[in-house]
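Enquirer: here is a sequence together with a model predicted from it:
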Amino acid sequence: MRKVSHILEDKGARVITVPQEAPVLEVIRLMAEHHIGSVLVMRGPEIIGIATERDYARKVILQGRSSADTPVSVIMSSPVVCVSPGDTVPACMAIMTERKLRHLPVVDDGQLIGMVSIGDLVRSVIEDQQMEIHQLQQYITS
């Protein structure tokens, strides 16, 4: 069964983070520039929140706030649900489904080491299924 560590090996461990004082406009620009749907909000090495496109839509646009004047700490979601590199793909999918999340930071011994998205998890499941189908086809034809 694939684990979070396998996904990070394939995709890399790069995570975009911002300080809690960063203006929402800067955060949205970072998301657009990096083609991502969330950034982690940090206080030094500590994860204090996550800001997502959904947070932006619900807490800035719908509430009439200014993106340039609002710090990301005002709109971030907190506390952040994290997983470890040893967690399995199905376990992460269950967490995401139950809590209606799309992104999970990966923390090992208190250190941020990556982030997995629902897309990463679905891709992993599809790859595993394709491998299993191939192996079954090989078994049948041999």
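Expert: That came through, no problem. Numbering: from 1, shown residues only.

Enquirer: switch to C-alpha atoms for all contacts and neighbour counts from now on
Expert: OK.

Enquirer: what's the local residue count around L104?
Expert: By other Cα atoms under 10 Å, the residues close to L104 number 23.

Enquirer: with G114 instead?
Expert: G114, neighbours per other Cα under 10 Å, totals 24.

Enquirer: and for the residue nearest to S117 when sequence neighbours are not counted, the neighbour number?
Expert: In space, and not counting its chain neighbours, S117 is closest to H103: 4.4 Å by Cα to Cα, 6 or more residues apart in numbering. H103: 23 surrounding residues under other Cα under 10 Å.

Enquirer: before we go on, here's another structure to hold up against the first:
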Amino acid sequence: MAFVHYVVEQARERLVMMNEAADILDVARHLQAGTDMVVLHDGRDCLSGILTKTDLVERLARGEHLHTHAPVFTVMRREVVTCRESDDLRALWSLMQERGLKNLPLVDGADHPVGVLNARDALECLLRETENEEGLLRDYIMGFGYR
């Protein structure tokens, strides 16, 4: 069984975290630089929301005027699906597919953001696990190690 902790290093590298009081423009600059999601925190470093490229594009497509120097908490997504290191990757992968999510914030026990789980990393880990299981099954069927 694959767990999030198998991909935690990649998740930590993907984390871009900013204070929810930051300007929308500052967050947008991070998104422009290749980041898919900015994780936002309150003054105590607890997760308070996220902002993605898709969130901004959807608002612009609806004709909303964004004040670039307004605090990001005015436009961030507050209801966020998160994950923890002990979560099952297969269940998370299914959830991500079902909801069309590309990334999930990874939080610790105190809801402090520690990373961002990317769907590609989850899928690669699941594929490696499946290949390993196939190899073990092949070895069992061929009788290797059972002499």
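Expert: Now that the structure is in, tell me what you want to look at. What you see is a predicted model, and the numbers here were worked out from it, not measured in a lab.

Enquirer: please tell me how far the residue nearest to S117 of structure 1 sits from Q138 of structure 1.
Expert: Going from H103 of structure 1 to Q138 of structure 1 by Cα to Cα, to the nearest Å gives 36 Å.

Enquirer: repeat for R43 of structure 1
Expert: The spacing between R43 of structure 1 and Q138 of structure 1, counted by Cα to Cα, is 52 Å.

Enquirer: again, but for S124 of structure 1
Expert: Distance, S124 of structure 1 to Q138 of structure 1, using Cα to Cα: 21 Å.

Enquirer: more crowded one of these two?
Expert: Counted by other Cα under 10 Å, S124 of structure 1 and Q138 do not tie: S124 has more neighbours, with 19 against 10.

Enquirer: what do we get in structure 2 for the more buried one?
Expert: In structure 2, the residue paired with S124 of structure 1 according to TM-score structural alignment is C125.

Enquirer: part of a strand, is that match?
Expert: No: in this structure, C125 of structure 2 is helix, not part of a strand, as judged by DSSP: H, G, I helix; E, B strand; the rest coil.

Enquirer: so how far is A91 of structure 2 from it?
Expert: 13 Å.

Enquirer: name the helix or strand for G135 of structure 2, please.
Expert: helix 119-142 (DSSP states H and E).

Enquirer: now do that helix: everything it contacts.
Expert: 1-2, 4, 6-7, 10, 89-90, 93, 96, 101-103, 145-146 (Cα atoms under 8 Å, 6 or more residues apart in numbering).

Enquirer: most neighbours, which of the residues you listed?
Expert: Counting neighbours by other Cα under 10 Å, L89 leads those with 25 neighbours.

Enquirer: what's near enough to touch that one?
Expert: Residues near L89 of structure 2 by Cα under 8 Å, 6+ apart: 2-4, 122, 126.

Enquirer: from what I can see V8 of structure 2 touches G115, true?
Expert: Yes: under the criterion of Cα atoms under 8 Å, V8 of structure 2 is in contact with G115, at a separation of 7.3 Å.

Enquirer: measure R99 of structure 2 to L127 of structure 2 for me?
Expert: 21 Å.

Enquirer: more neighbours, those two?
Expert: More neighbours surround L127 than the other of R99 of structure 2 and L127, with 12 against 9 (other Cα under 10 Å).

Enquirer: what about the helices in structure 1?
Expert: Counting by DSSP state H, one finds helices in structure 1 at the ranges 4-11, 24-34, 53-56, 72-75, 89-99, 118-141.

Enquirer: how far does the last one sit from its chain's centre?
Expert: Centroid displacement of helix 118-141 of structure 1 relative to its chain, using Cα atoms, centre = their mean, to the nearest Å, is 23 Å.
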